[in-house]
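A.B. asks: Please work out how this folds:
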Amino acid sequence: MLSYQHTYHAGNHADVLKHIILGDVVSGMFNKEAPLFMLDAFASRGIYNLNSDEALKNREFDTGVGKLWPRRNQKSPEGVARWFKLIASGNQDGGFSRFPGSTALLHEMCREFDRLSACDLHPQEFDGLRRSFQANRRFSLLKRDAFEALKALLPPKEKRGLIFLDPSYEVKDEYRQIAKAVVDAHRRFATGVYVIWYPILPAGRHHELFNDLKRSGIRKILRVELDCADTFPDMQMSGSGMLIVNPPWHAQHAIKNSLNWVSEKLTDGNGLTQLNWLVPE
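C.D. replies: Sure thing, here's the model as predicted:
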């Protein structure tokens, strides 16, 4: 949706879960040395300024990176430590105001023989993406519709791929639109790893996404979810989750450790977690 700008929400509890778990999935896929294609379909601007007027308006980052940053030097799971290290690398002053999004994470993790494409159709967000990153032969910046890009870019020549989908969900039918896009893409590229982020909102529309995927015939869909309950009462979004189609086996232990750590530290032990199969193998 062209009115949505993620800067207002950057660094919140959903971003924490999203980026740490995404890193765990990618790391699990690296267990094989074969080249990998990665697509960040709703990339936004890639790197966010948490000192901007937009980010400071509601200070949502206080529910996420702001709460966890003081723990950066404490022992933590591998996925969390990777995330802390990425943030620290872009903030020489020891802070976290230059906050990396999913594109920055994937770009940092990308090996020399992998490829990454980042898409965004919003003019301001895409301009920010171009300011943050330099495109090259292995890293393409695409000002195009995410759903069109899925059709055009899959299956990739590498035969291995990770597709990350985190739309704004500001349009009510976008939950079902995402499900349909994944089902269509899966028909053409059944071995791809699809990572779908979703918010937990009072309307509960994420269940539409669940139900459509359950009916699709796709197998091996892992559900990873953190509901912060009443930890952040000023936020309409109480939590978020990720559905992972074809999760790499080597990632599942890391995902469990990351989820438990984030839940404990963000919610002081009051969070509700889910780590189970939405659809088993």
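A.B. asks: From here on, just use CA atoms for contacts and neighbour counts.
C.D. replies: Noted.
A.B. asks: Under a three-state scheme, what state does the residue in the chain sticking out farthest from the centre occupy?
C.D. replies: For the chain, the largest distance from the centre (C-alpha atoms, centre = their mean) belongs to Asp93, which lies 26.0 Å off. Counting by DSSP: H, G, I helix; E, B strand; the rest coil, the backbone at Asp93 sits in coil.
A.B. asks: distance of it from Ile87?
C.D. replies: Distance of Asp93 to Ile87, given as C-alpha to C-alpha, to the nearest Å: 11 Å.
A.B. asks: Do a quick rundown of the helices in the stretch 151-281 of the chain.
C.D. replies: Assigned by DSSP state H, counting those that start in this stretch, the helices in the stretch 151-281 of the chain fall at 174-188, 206-215, 252-267.
A.B. asks: can you tell me which of those comes nearest to Pro100?
C.D. replies: Of all these, helix 252-267 sits nearest to Pro100, with 17.7 Å by C-alpha to C-alpha.
A.B. asks: I have a second one here; can you model it like the first so I can compare?
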Amino acid sequence: MLAYRHAFHVGNHADVLKHIVLLGVLERMAAKDKAYWYIDTHAGAGSYQLGERMAQRLAEYETGIGRLWGRKDLPPAVAAYVEQIRAFNADGALRTYPGSPALAGVMLRPQDRMRLFELHTTDHRLLANTWGQQAHVEVRQADGFAGLKAMLPPPSRRGVVLLDPSYELSSDYGQLVAALRDAVTRFATGVYLVWYPQLQSLESIRLPKRLKALSPAGWLHAQLTVAAPRDDGFGLMGSGMFVINPPFGLQENLKTALPWLARTLGQDGAGKHLLEAHTP
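C.D. replies: Below you'll find the model as predicted:
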């Protein structure tokens, strides 16, 4: 996990799905005047330059945000997301991709608070340089799974938690479930967003079922597949977002966005989607 750098994958199909869901949640949190906390357990560098070496090495953004940049037929949730990305690229050229902290930062109001965790030394330094001086933001170089415990429940009793580990180690799955189980016990009404990779591994396949067991008050599960399974069993087929306590209206927005994204970002006709939800 200490070797993982999100800059290699920035702006890809997984970021598109993650950030559409994140922005949809934060927009609905701001519908009420009462303050909320945004907590990111694996914040990364916060923002990325697409012309830099790491982003150019795989250039995954070209088949992610790059495919949406010039489109005029965007569904509402996708259009809202692209509009936020455009705000970071004032001249109209796609050069900067904001990470989750940057997108959340522009959505926060004066009464809201942001807490960011990042363990990687270089990414933490970049994150702290951007956000460390903000009065309403706290940046910590620490394990977000462990640090989450001290953050919950937030004083306002309203909060959004994004859990987005690298999953480079199979132990990340177990740590995620354990951290989330503890978090829901401490703060049952929080909104929890979990991103996960869609792989041909038992840990990845079983994760949504494990998350459903932690969500008695309701959940939403969105999955975007862009590639067919490979014969060798490796490779990223897509990704998923699992939301505990999803705000009202989020599912409706994704109903039109996900099928469109599957058609637009799918490779060689492999695009498909899944959207399911449970409200007791």
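A.B. asks: I'd like to know how many residues surround Ser170 of the second structure.
C.D. replies: Residues lying near Ser170 of the second structure (other C-alpha atoms under 10 Å) number 13.
A.B. asks: Run through who's touching stretch 230-242 of the second structure.
C.D. replies: Identification of contacts with stretch 230-242 of the second structure by C-alpha atoms under 8 Å, 6 or more residues apart in numbering yields 13-14, 17-18, 21, 192-200, 208, 211, 219-229.
A.B. asks: Using neighbour counts, give me the buried entries of those residues.
C.D. replies: Neighbour-count burial (16 or more other C-alpha atoms under 10 Å) applied to the contacts of stretch 230-242 of the second structure gives 13-14, 17-18, 21, 192-200, 208, 211, 219-229.
A.B. asks: who are the neighbours in contact with the residue farthest from the centre of the first structure?
C.D. replies: Under the criterion of C-alpha under 8 Å, 6+ apart, the contact list for Asp93 of the first structure is empty.
A.B. asks: What's the match for it in the second structure?
C.D. replies: Mapped onto the second structure by TM-score structural alignment, Asp93 of the first structure lines up with Asp91.
A.B. asks: what about its match, distance to Gly51 of the second structure?
C.D. replies: Taken as C-alpha to C-alpha, the span from Asp91 of the second structure to Gly51 of the second structure is 15 Å.
A.B. asks: what do you get for Ile20 of the second structure?
C.D. replies: 23 Å.
A.B. asks: With neighbour numbers in mind, choose between these two.
C.D. replies: For Ile20 of the second structure versus Gly51, the count of surrounding residues by other C-alpha under 10 Å is larger for Ile20: 20 against 13.
A.B. asks: quick one: contacts of the helix or strand harbouring the more buried one?
C.D. replies: Per DSSP states H and E: Ile20 of the second structure is located in helix 13-29. The contact list for helix 13-29 of the second structure (C-alpha under 8 Å, 6+ apart) reads 36, 60-61, 63-65, 77-78, 81, 100, 103-104, 107, 160, 193, 195, 197, 224, 226, 238-241, 246-248, 250, 265.
A.B. asks: mean per-residue distance, it to the first structure?
C.D. replies: Mean deviation of helix 13-29 of the second structure relative to the first structure after superposition (mean C-alpha distance after the TM-score superposition for the first structure): 1.0 Å.
A.B. asks: and the angle from that helix to helix 250-265?
C.D. replies: Angle of helix 13-29 of the second structure versus helix 250-265, following axes from the mean of the first three to the mean of the last three C-alpha atoms, to 10 degrees, is 160 degrees.
A.B. asks: I'd like the next helix or strand past helix 13-29 of the second structure.
C.D. replies: The element immediately downstream of helix 13-29 of the second structure (helix or strand, assigned by DSSP H and E) is strand 37-40.
A.B. asks: how far does that following strand sit from the chain's center?
C.D. replies: Centre-to-centre, strand 37-40 of the second structure and its host chain are 12 Å apart (C-alpha atoms, centre = their mean, to the nearest Å).
A.B. asks: same check, this time on stretch 151-165 of the second structure
C.D. replies: Distance, centroid of stretch 151-165 of the second structure to centroid of chain: 14 Å (C-alpha atoms, centre = their mean).
A.B. asks: Which residue range of the first structure does that stretch align onto?
C.D. replies: Mapped onto the first structure using TM-score structural alignment, stretch 151-165 of the second structure spans residues 153-167.
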